[in-house]
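what follows is a predicted protein model with its sequence.
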Amino acid sequence: MQKTILVVEDEDILREISKDYLLNEGYQVLEAADGKQALTLIHDHDVDLIILDIMLPELDGWSVCRRIRKTSNVPIIMLTARVDEDDTLLGFELGADDYVTKPYSPAVLLARAKRLIESRNREERQTITSDSSNSDTLSAKGLQIQIPSRTLTVDGESVYLTYTEFQILAYLMQNNGIVITREQLILKIWGYEYDGDDRTVNTHIRNLRSKLGEKSKLITTIVRTGYKFEGNA
């Protein structure tokens, strides 16, 4: 099935270049030049990925991201200026899954988009073929995640996670009791081409912990190294 990507960018030239690259890869592309138009398109269409600029008229990218995350966990790639690292971290705190810094190569943006969409495709196939076996479920100390459907319950209550937060938690739980370095997380979640830093990982972990409440203590910080999930403690 053809996947749909929404490109939200107020600079016409950049939007058209991104659109052309995505169309050449076989994606359906929707375009928005401002935040309000983006929200309307999201409401009216099934979107598989959003490429979202921060600096937009009407509503900025942060406001759009915040509103999307109230109802949807669709993957979001944010576009930000290289000098604005705080913008990047804020985007992650609001629920963005990845970011690309300006000026950027359209090929890099395409690679990030393909990675997220292909990951979702694999999960959809797993959901279709799943036999609800134990390998599809990870449980520990009141936490239970269903990998094919990407759902989390904490003591029986559903907890919303973004795409990236879920990926991080699943990876840590799959490696229960094993120290996972920040570099391993970056490689697993974002891939070889990722150019972020440790603060990016720290921000996602902080967001994840805040959603886990008292269960956040199951994720232990290993100073100057990374993190460990301790579900058997």
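All right, it came through fine.

please count neighbours and contacts with C-alpha atoms only from this point.
Fine.

any chance you could map the strands in the protein?
4-8, 28-32, 49-53, 76-81, 98-102, 137-140, 143-146, 151-154, 157-159, 180-181, 219-222, 226-229 (DSSP state E).

what's next to the second one, contact-wise?
Under the criterion Cα atoms under 8 Å, 6 or more residues apart in numbering, residues 2-10, 15, 19, 22-23, 38, 41 lie in contact with strand 28-32.

pick out the most distant pair among these.
Farthest-apart pair in the contacts of strand 28-32 is 2 and 10; separation 25.2 Å (Cα to Cα).

give me the more crowded residue out of these two.
Using other Cα atoms under 10 Å, the more surrounded residue of residue 2 and residue 10 is residue 10, with 19 against 8.

how close does the more buried one get to residue 1?
According to Cα to Cα, to the nearest Å, residue 10 and residue 1 sit 29 Å apart.

equivalent analysis for residue 155, please.
Remark: distance between residue 155 and residue 1 (Cα to Cα) = 36 Å.

can you pick out the residue with more neighbours from those two?
Counted by other Cα under 10 Å, residue 155 and residue 1 do not tie: residue 155 has more neighbours, with 12 against 5.

from residue 190, how far out is the nearest residue to that one once chain neighbours are set aside?
The shortest distance from residue 155 to any non-neighbouring residue, by Cα to Cα, 6 or more residues apart in numbering, is to residue 142 (4.7 Å). From residue 142 across to residue 190, the span is 28 Å (Cα to Cα).

structure B:
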Amino acid sequence: MEKIRILVVDDDDAIRDVIQIYLRNAGYEVLQAEDGQEALALLTQTPVQLIILDLMMPHMDGISFCLKLREISHTPIIMLSAKTEDMDKIHGLSIGADDYMTKPFNPLELVARVKSQLRRYLDFQQPSGKAQDILELRSLTLNRTTHQVLLQGQEVRLTPKEFAILELLLEHQGMVFSAERIYTAVWQEPFMESESTVMVHIRNIREKIEKSPRHPEYLKNVWGVGYKID
């Protein structure tokens, strides 16, 4: 079986090398890039299954890289930053990152998050084996087998986490899910002050599938309880 390949993008040589050591010990193949431009050039030649991305870099920073990548790829991104403010985390998630860690970080925790992201992403690459691979609601269609979402016949590009949230809610149409229940089901890890993470992903989904995100037709709030699709 071919090794899973991970790209580490950071202008700090020492950080890249530390991450590479831990990931290789976990059995992954690791590629390195010093900035977003180098990373994009590398990706045209070599596919990867996950990207670990620094926010602040010269030439092309993490935000610019993430925006460009999301035009063409759903590859999971774990963003790294020395910034600790919630708004920085929310911004990183809102432009397409799947997870966010602040520096300094525990390399073992990073490896655990890598495994969590890869588990869900690689599951999406295989047929689900479920009886119902097509989930539909009015003009919205989610195909588990092809990992596609269509709205009125037009493809909607979602990140793996956005897809997983939409899949969960479409599979249980009309049921209300709290932010905690969504997080534990999709991220598959304990819920610890992660409500803002779920909120950002819900907002991103609405911006992609709703005519008016402020007045959603599909993904609705149940105030004080959670979210549902009906």
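Good, I have the coordinates. Being a predicted model, the structure only gives us computed values, none of them experimental.

could I get the TM-score for this pair?
After superposition, the two chains reach a TM-score (TM-score structural alignment, normalised by the length of the second structure) of 0.92; 226 aligned residues with a Cα RMSD of 1.7 Å.

more neighbours, residue 142 and residue 190 of the first structure?
Shown here are residue 142 of the first structure and residue 190; by other Cα under 10 Å, residue 190 has more neighbours (18 against 12).

spatially central residue in the second structure, please.
residue 98 (2.6 Å; Cα atoms, centre = their mean).

what's the distance between residue 120 of the first structure and residue 196 of the first structure?
22 Å.

residue 95 of the first structure now?
16 Å.

out of these two, which sits in the more crowded spot?
residue 95 (27 against 16).

so the more buried one versus residue 223 of the first structure, what's the distance?
In terms of Cα to Cα, residue 95 of the first structure sits 25 Å off from residue 223 of the first structure.

and what of residue 37 of the first structure?
44 Å.

of those two, which one has the most company?
residue 37 (15 against 7).

quick one: that one from residue 22 of the first structure, how far?
20 Å.

ditto for residue 176 of the first structure
For residue 176 of the first structure, the distance to residue 22 of the first structure - Cα to Cα - is 38 Å.

who has more neighbours, these two?
Remark: of residue 176 of the first structure and residue 22, residue 22 carries more neighbours, 22 against 18, as counted by other Cα under 10 Å.

need the contact list for the more buried one.
28, 29, 110.

repeat for residue 11 of the second structure
By Cα under 8 Å, 6+ apart, residue 11 of the second structure lies in contact with 33, 34, 35, 54, 57, 58.

the inter-axis angle of the helix ranked longest in the first structure versus strand 76-81?
For the first structure, the helix with the greatest residue count under DSSP state H is helix 106-129. Relative orientation of helix 106-129 of the first structure versus strand 76-81 (axes from the mean of the first three to the mean of the last three Cα atoms, to 10 degrees): 170 degrees.

which parts of helix 106-129 of the first structure are buried?
Neighbour-count burial for helix 106-129 of the first structure flags 106, 109, 112, 113, 114, 116, 117, 120, 123, 127 (criterion: 16 or more other Cα atoms under 10 Å).

isn't the second one up against residue 100?
Same thing as residue 109 of the first structure. Yes. If you go by Cα atoms under 8 Å, residue 109 of the first structure and residue 100 touch, sitting 6.7 Å apart.

so what corresponds to residue 132 of the second structure in the first structure?
Residue 132 of the second structure maps onto residue 135 in the first structure when the alignment is built from TM-score structural alignment.

residues near that match, how many?
Residues near residue 135 of the first structure, counting by other Cα under 10 Å: 11.

list the contacts of it.
Residue 135 of the first structure touches nothing, counting by Cα under 8 Å, 6+ apart.

and the gap between it and residue 210 of the first structure?
27 Å.

what's the answer for residue 47 of the first structure, then?
For residue 47 of the first structure relative to residue 210 of the first structure (Cα to Cα), the value is 28 Å.

kindly report the same for residue 139 of the first structure.
Counting by Cα to Cα, the gap from residue 139 of the first structure to residue 210 of the first structure is 19 Å.

ok, residue 22 of the first structure next?
35 Å.

also residue 35 of the first structure?
28 Å.

who has more neighbours, the two?
residue 35 (25 against 12).

show me what contacts the closest residue in space to that one that isn't next to it in sequence?
Counting by Cα to Cα, 6+ apart, residue 59 is the residue found nearest to residue 35 of the first structure once chain neighbours are left out, at 4.5 Å. Going by Cα under 8 Å, 6+ apart, residue 59 of the first structure touches 34, 35, 36.

now swap in residue 157 of the first structure and tell me
If a contact means Cα under 8 Å, 6+ apart, then residue 157 of the first structure has no contacts.
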